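Enquirer: quick one, fold the following:
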Amino acid sequence: MNIAFYGSSLLSSYWNGAATYYRGLIADLARRGHQVTFYEPDAFDRQLHKDMEAPDWARVVVYPATEEGLRAVVAQAAAADVVVKASGVGVYDDELLDGVMTAARDDAIRIFWDVDAPATLAEIARTPEHPLRRRLPSLDLVLTYGGGPPVVERYTAFGAERCVPVYNALDASTHHPVDPDPRFSADLAFLGNRLPDREERVRRFFLEPAAQRPDRSFLLGGNGWVPNHVPANVNAIGHVYTREHNAFNVTPLAVLNIARDSMAETGYSPATRVFEAVGAGACLITDAWEGIEMFLIPDLEVLVARDGRDVADHLDALTPQIARSIGQAARMRVLAEHTYERRGAQVDALLHQTAAMKRERNAA
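Expert: As a prediction, the model looks like this:
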């Protein structure tokens, strides 16, 4: 199928946590014969911080973040068999949703793909006239990259015909074990941008344990963190490019995952960094959230922390041998059950099922 995909960015992971997710899924859909054109705005300096060039498995259209640029890419939706509007594009989101869904052919599959469902659902709950809320009954599919039953139930209650989680996963061709890199040496590392709905949890799960263990070394990657506002044993290194994620994950004794507030409250929302880290063979410590057992077995494949004290206790108990054992078990589990090949097969089946349903409906 010819898929027009309107998202934040395929080419840049700069302030764009969905990049890995988009890349893994779209690359697999291309291997299954779909032709994907990804439309991304030239915004937020992402094009200045690209970490990949346009791939051979997708056509990428970078458009000016202006009304004129918007009109040009909206018109191209009319040529697609599948029109996807993702959440969090960042510029003209509402206009883009209305524009591409209006331009789509009657027989085209219309999809809203939510990469931050808890935040989106909270927004449309506050705004009865929200463009997405008005559009939901006319969409063929809502896909989310997390959220599980709570998100499916809420989207259905708002009028979505069908909502299906398509979880994050591992692309083993890009995230895999590599040699350690001394730049990323630490006892515990965390990678994530500084965001309002994550900052307090980072303080509790990462910065407080660091302050409690001054003899340990901690590594903090991501945009927005101020080095002189963290404990002295925390090395804040700023943005870490995707090409460096493997070394970042494989070098420390352990890697920490911290969900944003809304994701932790909703549950069933493993971040991309979960699969990136274990794909590299890292020993992962994660904050506690409902549904973790769907993806990794606590104490065997992942260490779960209810608070900062648990993080510090896990770190005290870890030896290199135990860390390797946990990391290897997690990697084997993810390779067996949580790859983008599996997620791509899921989306491919959904597209063909939905196309058949539309044909039957139109023929009736």
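
Enquirer: rest of the way, CA atoms for contacts and neighbours
Expert: Will do.

Enquirer: name the element the residue nearest to E53 when sequence neighbours are not counted belongs to?
Expert: Setting aside the residues directly before and after it, E53 is nearest to L11 in space (CA to CA, 6 or more residues apart in numbering), at 6.2 Å. Under DSSP states H and E, no helix or strand contains L11.

Enquirer: could you do R154 as well?
Expert: Going by DSSP H and E, R154 is in helix 148-157.

Enquirer: contacts for that helix, please.
Expert: A117, P118, L121, R162, C163, V164, P165, T266, G267, Y268, S269 (CA atoms under 8 Å, 6 or more residues apart in numbering).

Enquirer: which other residues reach the particular helix or strand that has the second one in it?
Expert: Right, the one you point to is P118. Take DSSP H and E as the rule and P118 turns out to sit in helix 117-126. With contacts defined as CA under 8 Å, 6+ apart, helix 117-126 is touched by 87, 114, 130, 132-133, 144-147, 151, 154-155, 262-263, 266.

Enquirer: if we can go back for a sec, from what I see, the residue nearest to E53 and K50 are in contact.
Expert: Yes - contact status for L11 versus K50: in contact at 5.6 Å, counting by CA atoms under 8 Å.

Enquirer: one more, please, to line up against the first structure:
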Amino acid sequence: MTGPLDIAVFGLSLSSSWGNGHATTWRALIRGLRRAGHRVLFLERDMPWYAGHRDLTDPDFCTLDLYDSLDTVLRRHTWRLRAADAVIVGSYVPEGIALIDRLAALGPRRLCFYDIDTPVTLARLAKGEEEYLARRQIPLFDVYFSFTGGPMLETLRRDWGARRAEALWCAVDSDRYRPTGDAADWDLGYLGTYSSDRQDALKRLLIEPARRLPARRFVVAGPQYPEGIDWPANVERIAHLPPDRHASFYSRQRYTLNVTRKDMAAAGWSPSVRLFEAASCGTPVISDPWPGLHEIFPDAVLSAETPEAVVALLESQPEQDRRAVAARAQRIVAEKHTGMARARDLVAAFAADTAPRTSLRNLERMRE
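Expert: Coordinates of the predicted model:
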């Protein structure tokens, strides 16, 4: 495949990073595509909870269209969706099931799914919960891009009928996520929206160490945390942190914490966008352990399962070792996990895709 590509994306959000990690993932990837000369149309459902928290309204790296209904957006862009080199639907897109069926019926050149939540998606489908993707739709996609790699890719092909499953991890815009030189204000910090299945790990790996180390300073940034959480006095809370403040936030921490949702930790090979962002800022990462962590970041991420392990790192790790692990992670991200690198991965996957387009109608005929 040569020459610039025309790509249409239906994603959860590009305009607002409030309460989600999708926005910065899409921004890094699409900026990489734009720098490589490709053209992207991003189609986002205009949702009220994002409308009040928009931190990107007029991107200079793609066309952003906020739509109010499927009828509206499909009518407005039918010609481009049919002519595009690829149409990509992301996870958690509102009315995703209806959208995928209607896109398949249009017969685009290439229809793909980018699952930024693969283990959660498959766990829900296994229980019969179909919110943004139906199980029957997985074979429709020319490529099922998964932010989880490792054994999950074979599972998608073998057990779920994916025609092709390719890892497309999150990525970071290294121009925006880099050390700022700010002095350290906190010994350990965490950036993430509240999630009930991450909260136990947050308690174990940050809140409890904060209780044991009252002279140390901690910070948790992110929205939607319940009022009843008993935060120690030395834990600062920031309700929402827009992306233009992320680099400074990470740079002001001696260490940053990465905690993983349970389904993703069980599947492994699911590095979060926050992990890449912190590493790109030169901040050493302490993560809960999961399969693939040290293969993706060999000798470059610290892992801890207990409060004692976190306390030991904060109190006893030599400064030269702290700086060395951060430098290794920063190099790995710069080489393999920038938006430009991920854009190359995406385009390479398209170039390797030689299978004919399978329309919804043809698929139904195959099943009869």
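
Enquirer: overlay the chains and give the TM-score.
Expert: The TM-score (TM-score structural alignment, normalised by the length of structure 1) is 0.89; 350 aligned residues with a CA RMSD of 2.3 Å.

Enquirer: L11 and K50 of structure 1: who's more crowded?
Expert: Each of L11 of structure 1 and K50 has its neighbours counted (other CA atoms under 10 Å); L11 has more, 24 against 17.

Enquirer: which residue in structure 2 lines up with the more buried one?
Expert: Matched to structure 2 by TM-score structural alignment, L11 of structure 1 sits across from S15.

Enquirer: same deal with V62 of structure 1?
Expert: Counting by TM-score structural alignment, the partner of V62 of structure 1 is L66.

Enquirer: mean deviation, the helix or strand hosting that match versus structure 1?
Expert: Here L66 of structure 2 is covered by strand 63-67, with elements defined by DSSP H and E. Here strand 63-67 of structure 2, set against structure 1 after superposition, deviates by a mean of 0.7 Å using mean CA distance after the TM-score superposition for structure 1.

Enquirer: which helices and strands does the next helix or strand along the chain from that strand pack with?
Expert: Downstream of strand 63-67 of structure 2, the next assigned helix or strand under DSSP H and E is helix 70-83. On a contact count with 3 or more CA pairs under 8 Å, 6 or more residues apart in numbering; DSSP states H and E, helix 70-83 of structure 2 meets helix 96-106.

Enquirer: how far does the helix it packs on sit from its chain's centre?
Expert: 23 Å (CA atoms, centre = their mean, to the nearest Å).

Enquirer: after superposition, how close is the helix or strand following that helix to structure 1?
Expert: Using DSSP H and E, the helix or strand that follows helix 96-106 of structure 2 towards the C-terminus is strand 111-115. Taken over the aligned residues, the distance from strand 111-115 of structure 2 to structure 1 averages 0.7 Å (mean CA distance after the TM-score superposition for structure 1).

Enquirer: identify all contacting residues around strand 111-115 of structure 2.
Expert: Contacts for strand 111-115 of structure 2 (CA under 8 Å, 6+ apart): 86-91, 103-104, 121, 140-147, 168, 357.

Enquirer: just say helix, strand or coil for R237 of structure 2.
Expert: Taken by DSSP: H, G, I helix; E, B strand; the rest coil, the conformation at R237 of structure 2 corresponds to strand.

Enquirer: burial count for it?
Expert: Around R237 of structure 2 there are 16 residues (other CA under 10 Å).

Enquirer: OK, contacts around it?
Expert: Here R237 of structure 2 is in contact with V219, V220, A221 (CA under 8 Å, 6+ apart).

Enquirer: can you give me the helices for structure 1?
Expert: For structure 1, applying DSSP state H gives helices covering 19-31, 67-75, 93-103, 117-126, 131-135, 148-157, 196-202, 208-212, 245-250, 261-266, 272-279, 308-317, 320-337, 340-363.
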